[in-house]
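Colleague: What follows is a predicted protein model with its sequence.
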Amino acid sequence: MWSKKGAVMAVISIFIFFFFFSMSAQTEIAPESDALTASTLRYNYYVDKCERDVEEIVWSTMHRIVLMQHNAPAQLLRLLFHDCFVGGCDASVLLADSSKNGSVEREAIPNRTLKGFNFIDMIKDEIEEACSGVVSCSDILVLATRDGIILAGGPYYPVLTGRRDSTESFFDEAMAEIPRPNGNISETLRLFSLRGFDERETVALLGNLSVLITLVFRCCIFL
C-alpha cells in the first residue's frame, strides 16, 4: 500500500510532467508569444539585473510561506496550470478587475476557486525592495511554484526565466479553453489537443492522475 507521502509525490510528478509538456506544446503553438520566446528565456536571467539573488529571494520567501500555509505549493501549482493553459505562462490570470465588471481572466468560472494570489504578492513585495520593476510576475509564479514543489518534498527542476507579463486578460479564452471537471470526454480531448496532446497521451495522463488522487484521498482521509 502506498504511503501518504508516496502518493502525494506521484501526483506532483504527474503535474510536473504535464507542465513541461504544456510548455513545449505552447512554444510550438505560439512561437511569437511575448511571454514565451526561445530568444529571451534563459537560465539565471536575472543574475546581472538585480543587486540581490532573485531566485534566492523567491526561495526564502516561499520557505516562510510554506511554514505558515502547508498547502501553498498545491495552490500555486493549480494557479500556474490555469495561467499557462490560456495563452502561455504570462501572469494574465493575476490581473485584477479594476472596473468590477467581472471580465478579467481570474473571474472566469474555472478560475474563481483559484488561491495563492496573496503568495505572489508577498514575493513580489520582497523583490521590489531589492530591484523595482525588474522581475516579471510570470517568472515569480513559475519560480515560486518550483520552489513550493521542492519544499513539499518534490524534485528540483531548472526553470527558464525572462518572461514578460501580459497586459491583457483573457476571460473568454479561460471560459472556453480550461477543461472542466464535469466536461465530457470529447471536449476534454479537444482542449488538450490544442496544447499538443494526442488522445492516448490525454487519456493516460488523466487516468493516472485520477488513480493517484484516489490514493491520496484514501491515504489522507481514511488511514
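Modeller: Yep, that arrived.

Colleague: only C-alpha atoms for contact and neighbour calcs from this point on.
Modeller: OK.

Colleague: Apart from its chain neighbours, what residue comes closest to residue 95?
Modeller: With sequence-adjacent residues excluded and distances taken as CA to CA, 6 or more residues apart in numbering, residue 95 is closest to residue 169, at 6.6 Å.

Colleague: Pull the number of nearby residues for that neighbour.
Modeller: 22 (other CA atoms under 10 Å).

Colleague: distance of it from residue 107?
Modeller: Applying CA to CA, to the nearest Å, the value for residue 169 to residue 107 is 10 Å.

Colleague: neighbours of the nearest residue to residue 41 once chain neighbours are set aside, just the number please.
Modeller: Excluding its sequence neighbours, the residue lying closest to residue 41 (CA to CA, 6+ apart) is residue 162, at 4.8 Å. A count of nearby residues for residue 162, using other CA under 10 Å, gives 22.

Colleague: same question, residue 37
Modeller: So residue 37, with other CA under 10 Å, has 16 neighbours.

Colleague: secondary structure class for it?
Modeller: Classification of residue 37 using DSSP: H, G, I helix; E, B strand; the rest coil returns coil.

Colleague: quick one: it and residue 27 touch, right?
Modeller: Yes: in terms of CA atoms under 8 Å, residue 37 counts as a neighbour of residue 27; the distance is 7.2 Å.

Colleague: And residue 124, which helix or strand is it part of?
Modeller: helix 117-130 (DSSP states H and E).

Colleague: What is that helix packed up against?
Modeller: helix 54-68, helix 137-151 (3 or more CA pairs under 8 Å, 6 or more residues apart in numbering; DSSP states H and E).

Colleague: Would you mind listing the buried residues in the longest helix along the chain?
Modeller: Secondary structure of the chain read by DSSP state H shows that its longest helix is helix 4-29. Neighbour counts over helix 4-29 (16 or more other CA atoms under 10 Å) mark 4, 6-13, 15-16, 19, 22-23, 25-27 as buried.

Colleague: then this one, side by side with the first:
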Amino acid sequence: MAFGRRGEVLLAFAVALCLSATKLEAYELHMGYYGKTCPQAEFIVLDEVKKAVAGDAGLAADLVRMHFHDCFVRGCDGSILIDSTPNNMAEKDAPPNNPSLEGFEIIDNAKKRLEAECKGMVSCADIVAFAARDAVVLTGGLFYEVPAGRRDGRVSIANEALTNLPPPSFDLNQLTQSFAQKGLSQDEMIILSGAHTIGQSHCSSFSSRLYNFNSAFSQDPSLDPAYAAQLKQECPNTSSGANQEVPMDPKSPSTFDTSYYSNLLVNRGLFTSDQTLMSTPATAAKVWQNAADWLGFQKKFGQAMRKMGKIGVLTGSEGEIRCNCRVVNGFN
C-alpha cells in the first residue's frame, strides 16, 4: 500500500504515540503489582502495622500522616524515611516531622521481612502507602485498594518539607492553593483533612489560638469557648505546656470516623486549618455532608488517598528500590 510522504509521516507519528502510550501504561501504578514478584508483600506490611497499632493505637495516625508528608515533598518516593547525614538534614528532621512524627520502625520492620522474603522487590514508598491504608482500616475505616509500583527517591532535604507541607495555621485559601499545587481539588483537601479524626497533636501546634491569636483577640473567637477552656487546662501557657499532647478528635481519637466533621460544626476544630473548612457556604456544606454520611466519606477518602498516592511517583527505571529505607543504596 502506498502512503506517500505525508502518509509516512502520519504513520510514523501514530506509531510513536502508540509506543509512548505503551511505555506510560507499562509504568503506571496498578493493583496487585507484587502478585508474582512478592505475593505476600501487603500481608507482611499489614502484619507489622497490626502489631504496632495493637501496642500503641496512636501510631495509626502517624502512618497516615507519614504517607501524606511523603507525597507532598518530592512526590510519593519514600524520601520521608531517609535519615539525615552530617552533610544533609533530611525531611524527617524538619520541624513539621520532628519530633512529632513516629512510626518509622514499623516501616523498618516490614522492609526487613520483605527483603528476606523477596529481596530487592518492594519499594519503601509502596510500604508507606500500604501501611497508611492498613492504619485506616485497623482504626475502623473502610478498606481501599492501593495501586503499587512506586520506586524510591534518592534525595531528602529538610527545607523542602518546610516549603511544601501546609502548616496548621493555614486558612482556606492557603490550604486550597497548597493542595492545588499537588493536583488535588478543594473537595479532596476537605476529604483528606478528615484524617485528623485520629491521632494527637502537640499543644505548640495550636496554642496561638488560645493565648496569642492576634492584636484584637488573645483567643481565637471562632473556637468554642468551652473547648478553649478545656484546651487551656491541658495546654498551660508554659514551655512545658507546649510539649503536651491532646487528641485531635476528643470524641473518638482512635476511631476513623466522621466525628472530625461533627466537631467543626460546633467550632471544635483543633487547628486553624481545620476550622477554616467552615469559612464559606460551599465548604461548610461539604463538612455537613461528610459529618452525616459515614459510608460516603469513607469511599471518598479512599479515592482521595489513591489520587494523592500518585503524586510525583517514580516508576519503571526511575529511582531505586532501597535495601534499607533509611539509607540510599550505595551508602549502607
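Modeller: Received it, and whenever you're ready, just let me know what you need. Computed from a predicted model, the values in this text were never measured in an experiment.

Colleague: Show me what the residue nearest to residue 95 of the first structure aligns to in the second structure.
Modeller: Alignment note (TM-score structural alignment): residue 169 of the first structure maps to residue 156 of the second structure.

Colleague: Check residue 103 of the first structure too.
Modeller: Looking across to the second structure (by TM-score structural alignment), residue 103 of the first structure lines up with residue 89.

Colleague: With residue 58 of the first structure instead?
Modeller: Using TM-score structural alignment, residue 58 of the first structure pairs with residue 45 in the second structure.

Colleague: burial of that match, as a residue count?
Modeller: Residue 45 of the second structure, neighbours per other CA under 10 Å, totals 24.

Colleague: hmm, back to that, residue 80 is in contact with the match of residue 169 of the first structure, correct?
Modeller: Yes: contact between residue 156 of the second structure and residue 80 holds when scored by CA under 8 Å: they sit 6.9 Å apart.

Colleague: Mind listing the shared neighbours of those two?
Modeller: 90-91 (CA atoms under 8 Å, 6 or more residues apart in numbering).

Colleague: Please enumerate residues in contact with stretch 72-87 of the first structure?
Modeller: By CA under 8 Å, 6+ apart, the list of residues contacting stretch 72-87 of the first structure reads 19, 22-23, 65-66, 89-93, 111, 114-116, 119, 141-142, 144-145, 148-149, 151-152, 170, 173-174, 177-178, 195.

Colleague: Weed out the non-buried ones from the residues you listed.
Modeller: Of the contacts of stretch 72-87 of the first structure, these count as buried by 16+ other CA under 10 Å: 19, 22-23, 65-66, 89-93, 111, 114, 116, 119, 141-142, 144-145, 148-149, 151-152, 170, 174, 177-178, 195.

Colleague: tally of neighbours for the counterpart of residue 127 of the second structure in the first structure?
Modeller: Alignment note (TM-score structural alignment): residue 127 of the second structure maps to residue 140 of the first structure. Residues within reach of residue 140 of the first structure, counting by other CA under 10 Å, total 23.

Colleague: For residue 140 of the first structure, which residues are in contact?
Modeller: Residue 140 of the first structure sits in contact with 58, 120, 123-124, where contact means CA under 8 Å, 6+ apart.

Colleague: Please apply the same query to residue 53 of the second structure.
Modeller: 59-60, 135, 138.

Colleague: Residue 145 of the second structure: which of the residues you listed is nearest?
Modeller: Relative to residue 145 of the second structure, the closest of those is residue 135; by CA to CA it sits at 13.2 Å.

Colleague: For the closest one, which non-adjacent residue is closest in space?
Modeller: The nearest residue in space to residue 135 of the second structure (CA to CA, 6+ apart) is residue 60, at 4.7 Å.

Colleague: any idea what that neighbour aligns with in the first structure?
Modeller: Using TM-score structural alignment, residue 60 of the second structure lines up with residue 73 in the first structure.

Colleague: tell me, what residue is most central in the first structure?
Modeller: With distances taken as CA atoms, centre = their mean, the residue of the first structure nearest its centroid is residue 80 (1.5 Å).

Colleague: you'd agree residue 259 of the second structure is up against residue 250?
Modeller: No: judged on CA under 8 Å, residue 259 of the second structure makes no contact with residue 250 at a distance of 9.1 Å.

Colleague: any idea how far residue 284 of the second structure lies from residue 197 of the second structure?
Modeller: Applying CA to CA to residue 284 of the second structure and residue 197 of the second structure gives a distance of 17 Å.

Colleague: Those two: which has the busier surroundings?
Modeller: The neighbour count for residue 284 of the second structure versus residue 197, taken as other CA under 10 Å, is higher for residue 197 (24 against 19).

Colleague: on that earlier part again, pretty sure the residue nearest to residue 95 of the first structure contacts residue 92?
Modeller: Yes: with contact defined as CA under 8 Å, residue 169 of the first structure and residue 92 form a contacting pair (5.2 Å).

Colleague: Mutual contacts of the two, please.
Modeller: residue 105.

Colleague: what's the counterpart of residue 45 of the first structure in the second structure?
Modeller: By TM-score structural alignment, residue 45 of the first structure lines up with residue 33.

Colleague: wait, what's in contact with its match?
Modeller: Counting by CA under 8 Å, 6+ apart, residue 33 of the second structure has contacts 147-149.

Colleague: now these as TSV including distance to residue 170 of the second structure and secondary structure?
Modeller: Shown next, in TSV, are those (distance: CA to CA, whole Å; DSSP: H, G, I helix; E, B strand; the rest coil):
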residue	distance to residue 170 of the second structure	secondary structure
147	31	coil
148	31	strand
149	33	coil
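
Colleague: what's near enough to touch the nearest residue to residue 247 of the second structure once chain neighbours are set aside?
Modeller: Distances taken as CA to CA, 6+ apart place residue 200 nearest to residue 247 of the second structure, at 4.2 Å, with adjacent residues excluded. Residue 200 of the second structure makes contact with 58, 61, 245-248, 253 under the criterion CA under 8 Å, 6+ apart.

Colleague: List buried residues within those residues.
Modeller: Buried by 16+ other CA under 10 Å: 58, 61, 245-248, 253, out of the contacts of residue 200 of the second structure.

Colleague: all strands for the stretch 101-250 of the second structure, in order.
Modeller: Taking DSSP state E, counting those that start in this stretch as the criterion, the stretch 101-250 of the second structure carries its strands at 200-202, 245-247.

Colleague: How far off centre is the first one?
Modeller: For strand 200-202 of the second structure, the distance from its own C-alpha centre to the chain's C-alpha centre is 16 Å (CA atoms, centre = their mean, to the nearest Å).

Colleague: Could you do the last one as well?
Modeller: On the basis of CA atoms, centre = their mean, strand 245-247 of the second structure sits 19 Å off its chain's mean C-alpha point.

Colleague: Surely residue 137 of the first structure is in contact with residue 124?
Modeller: Yes: between residue 137 of the first structure and residue 124 there is a contact under CA under 8 Å: 7.2 Å.
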